[in-house]
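Undergrad: Sequence first, then the predicted structure, then my questions.
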Amino acid sequence: AFPLQYIEEVTKDFEFGFLGSAIAILLLFSIMTWFIINYLTRPIQQIITAVKPYQEGVSPTIPQIYLKPENRSDEFGKLASTLNSLSVKIRSHIESLTSERNEKEAVLESLVEGVIAVDNQNNIVFANTMACKLLNLKQSSILNEPLEALKQPKCADLVRMCQSDEKVMTDTLEIKLHGDKRFFDLVAAPKKDATGAILVLQDKTEHYKLIEMRKDFVANASHELKTPITIIQGFAEALHDNPDLPLETSSEITSKIVRNCIKMTMLIKDLLTLTDIEHIPESRLLETDLLDLITTVKSTVQDAYPDADITIHADPEEYYLLLADPYLLELAFNNLIENAAKYSPPPAKVDVTLTTENDRLRIEIADQGYGIPKHELENIFQRFYRVDTSRAKKVGGSGLGLSIVETIIAKHFGEISVQSEEGKGSTFTVFLPTKRDV
């Protein structure tokens, strides 16, 4: 028999040994389990790590998932392959949408019309460069802002009306930009499914200005014709009602009738000329020697103003050739040179200088006449405009001469400008393209 104390010690040692072994086995099992779980879940962790940026919106697509070779044939491999295939399709779809969006933006940016898009809350989500230019606004100041950011209540009202009525609406807009009137045609159309609307602005300034010019032209022409007609009618009635008038009085009345008939004839002739030069057929453009043409004009004006000293300055060895309608171009320079002689104290001195400058013909008509007041210079090419001086009124005219000149020069792809100082004379400068530049 063993002593009790010995048995207790042996039992105690056994318990400690068993407990230590159990702890060691448990620890070893835990480590093995961790490795096994880590090995088994590593593919899913790789997949989660790859998908997470896409899920959080950090990445536009799911990046390619690369698993170890031993995992590529199991269920995780199939899942990774499916996600990789989906990623390729998403990337392709995004590239297609981006390309389509860029194409649409390029088309919208190339339009001469302004285009503005709003969402269903009437916040501006798109505005092309032309829209900002037409309304004199910065793109950054209106994007994601309410319609009121356009600073044009009519635009905002039209967009809201088209959405409420669910149909295309049109209107016109008149604004002042840098001191000038601008006219726009507006078209507002609702998007499908009430997702917003599109506003299109078409710049019709030239069209509306042309309409205004035509109205003014008709009104001015009517007024200019009415005056001589009224005078002629009055004097004709006087002759009719008083057949026994003295010969001297009758002769004076008759001369006034003739004078106003001539004035009316000149006005009608100028009006017809203006109509004619609006459309110059190509067949009328001929090779023209400008020096010969101006020499002919000088001779014509010299006959009307024999005391005038008209001098042409040109290089005799230079060719001043251009494509032109000789009749109309002669009419233009006849107007300019005759005006220089007409609005100068006799004997008038007129210098006509021909030079070439940057492949263009430069013609200067300078006089030492009465000159034009500075505040009237910007208006002298307007139709029916006359310089408001006593000398100009005494000389008379239809008020269409310089307008005809400017139109003829423009139709020949040229430019005309004037410098003048009252009491010191005027210089008209004309640029015309040479024959090879037309």
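TA: Perfect, I can see it now. Numbering: from 1, shown residues only.
Undergrad: From here on, just use CA atoms for contacts and neighbour counts.
TA: Fine.
Undergrad: so where does residue 302 fall, helix or strand?
TA: helix 290-304 (DSSP states H and E).
Undergrad: List the buried residues for that helix?
TA: 290-291, 293-294, 297-298, 301-302 (16 or more other C-alpha atoms under 10 Å).
Undergrad: Out of the residues you listed, which is nearest to residue 324?
TA: For those, the minimum distance to residue 324 (C-alpha to C-alpha) is 9.3 Å, reached by residue 290.
Undergrad: these two touch, right, that closest one and residue 323?
TA: No - using C-alpha atoms under 8 Å, residue 290 is not in contact with residue 323; the gap is 9.7 Å.
Undergrad: what about versus this one:
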Amino acid sequence: MPDFKNRVLSFFLVGIMLVFILLALIVGGLVHYTIKEKRVQSYQHELELVAVAARGNDQELLKKQLKAAEKDLHGKLVYLSPEGKVLAQTGKEEPPVPRQPLQGLDGYKKDILVSTKHMDHLLYTLPVKEDSSGNIRGYVQLIILEQAANQTERTVWLSLSLGFLLSLVIVLFISIRVLDRIVKPVEEATSTAKELARGNFKARTYEYKGDVGELNFSLNVLARNLEKMTKSYESQQDRLKTLIENMGSGLILIDSDGYINIVNKAFKEIFREYTDSWSGHLFHEVFPYKEIKEIVEDTFIMETNIRKQVVLPIHIERKNFDVYSAPVLNSLGKLRGIVLVFHDITELKKLEQMRKDFVANVSHELKTPVTSLKGFAETLLDGADGNPEIRKKFLTIIWKESDRLQHLIQDLLDLSKVEQGFSLNLQKVNLSAIVEEVIVMLETKAKEKEITLKYSVEGDTTVEGDAPRLKQVFINLINNSLNYTPKGGRVTIRLKESSEKVTFSVSDTGIGIQKEEISRIFERFYRVDKARSRNSGGTGLGLAIVKHLIEAHHGRIHVKSKPGEGSTFTLVFRKEFVE
């Protein structure tokens, strides 16, 4: 803003200088003309007095008049003959001009004052005429230095210059004061306006009194209103952003031109790297799913709400979404954009399918032993109990089927407990000791199938956990490896300590698991080899129970498998249990 003040001040100064120069030229011309006219008139008046004395032929009076004129005019006076001869003069020195006849010179014949210049002297000559005839009897001449003649004019010019300079200083001082009173509020108002333009609505300016301060007052009112509006807008934006970003469903906002404006956090978490650069792009350029493009296009065309369930591949998974598309209309009913909401219903679909599978599997699993029990009981009731061998065989089958039924019911109860939540009896337990107990329990089964059972341990395998629950986990995993490993195979068990974790793994050389089945083996009643698991007495609930127990201990479970080569189940436990 100093530049603005300097520009205004420079403008004022240039204007004032131009006015003063013009005024000086006008006044100077008038002064020069007036002073010169007055000076010449005074010269002529004095010389006329001398001329009167000269016509009277009174030498004493002439000398007296010459001296008086010399005193008044501050120059040398000379009375000359028509031929230019000095007849009388003031002082004794010769006139500082050459003698010359004056009759032949133009202008001297007239009864007027003639002015000439010789070197640095000015000569004013007045003819003296006879009273009766009018003939020129001589000339009265004033000889004066040009500098002395112009002294009065120089004095006046000096006074004028000093006056002009003093006036200029006064005007400049007044202009600066006035500019300060005018420009300073403008400078502060401009500075405040710049701050407002930058978005700093807290900026204020000093409110001056009078008309000058009206701009500052109005600017402060504007700033307060802008601040209030901005706070209201920011508050609404924050609430809207918080709502959009923290809603559980994915949301996309598309404008009327088809450009994506908003992609919320939930949508990015669902689709991950696909959404990093979607904002600012046309939807049909970035949407990788044909079904979603069709939904958006139909909404643009029909301008009505559309709801559709779709299945989309997300990385290695296929997820179910309930997609809701709605047009955004303004007060005039004109389309301004489209909002898309993605409800992830994958888990609901899975639960629905699991419920169906559970009912079907439980019905099937219960039907087989119940049918066997009923059939053999009816056979015994029909008279087969008379043969001891048949009776014993049937009773053995009934006992096995009832035992199988009991295991199924117990597994269902265990699964129900872990799914509904239960409290762990946490204490320091040595996983190596628990695994060794399980190996002792299953060693006989391994020998029967001629399976080599190897076990190794490294480091301190003490963790915080529930010993009976962990034992149940190890029994399930090692028993599954023995069940699915053919005769003559190998099962390897390892326990290894790391910095903050203990890792348990069981590897076998069994039938292995297909890649697409790995994600399903922890489902209830799912069997990789249904015939083998039924023959071994499995219920299909063991791995589901294992998964829930490991998650309850805040551990992780990993599976690696190749069909025909075997499988490896790995459990990772924390040494310290963290809720």
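TA: Perfect, I can see it now. On a predicted model such as this, the values are computed, not experimentally measured, just so you know.
Undergrad: Longest helix in the first structure, by number of residues?
TA: Looking across the first structure with DSSP state H, the single longest helix is helix 4-55.
Undergrad: packing partners for that helix?
TA: Packing partners of helix 4-55 of the first structure (3 or more C-alpha pairs under 8 Å, 6 or more residues apart in numbering; DSSP states H and E): helix 75-110.
Undergrad: So what's the gap between the helix holding residue 302 of the first structure and the chain middle?
TA: Its chain's C-alpha centre and that of helix 290-304 of the first structure lie 41 Å apart, by C-alpha atoms, centre = their mean, to the nearest Å.
Undergrad: which residues in the stretch 301-438 of the first structure form helices?
TA: Counting by DSSP state H, counting those that start in this stretch, the stretch 301-438 of the first structure has helices at residues 326-342, 390-395, 401-411.
Undergrad: To clarify, my last question referred to the stretch 301-450 of the second structure.
TA: 346-381, 388-420, 431-448.
Undergrad: could those go into CSV alongside distance to residue 77 of the second structure?
TA: As requested, those are exported to CSV (distance: least, C-alpha to C-alpha, whole Å):
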stretch, distance to residue 77 of the second structure
helix 346-381, 131
helix 388-420, 142
helix 431-448, 145
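Undergrad: Residue 178 of the second structure is nearest to which of these?
TA: Nearest of these (C-alpha to C-alpha): helix 346-381, 77.6 Å.
Undergrad: ok and the closest one relative to helix 388-420, angle-wise?
TA: Counting by axes from the mean of the first three to the mean of the last three C-alpha atoms, to 10 degrees, helix 346-381 of the second structure lies at 160 degrees to helix 388-420.
Undergrad: Against which helices or strands is helix 346-381 of the second structure packed?
TA: Packed next to helix 346-381 of the second structure, using 3+ C-alpha pairs under 8 Å, 6+ apart, are strand 317-329, helix 388-420.
Undergrad: can you put these in TSV and add mean neighbour count and distance to residue 155 of the second structure?
TA: Listed next are these as TSV, based on neighbours: other C-alpha atoms under 10 Å; distance: least, C-alpha to C-alpha, whole Å:
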stretch	mean neighbour count	distance to residue 155 of the second structure
strand 317-329	18	88
helix 388-420	15	118
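Undergrad: Tell me which of the ones you listed sits nearest to residue 140 of the second structure.
TA: It's strand 317-329; of those, that one is closest to residue 140 of the second structure (C-alpha to C-alpha) at 110.6 Å.
Undergrad: Could you check the angle that closest one makes with helix 346-381?
TA: Using the same axes, to 10 degrees: strand 317-329 of the second structure against helix 346-381 is 140 degrees.
Undergrad: How about residues contacting strand 317-329 of the second structure?
TA: 295-296, 299-300, 303-313, 335-346, 349 (C-alpha atoms under 8 Å, 6 or more residues apart in numbering).
Undergrad: hmm, which of those residues are the buried ones?
TA: Here, 16+ other C-alpha under 10 Å leaves 295-296, 299-300, 303, 306, 312, 335, 337-345 buried among these.
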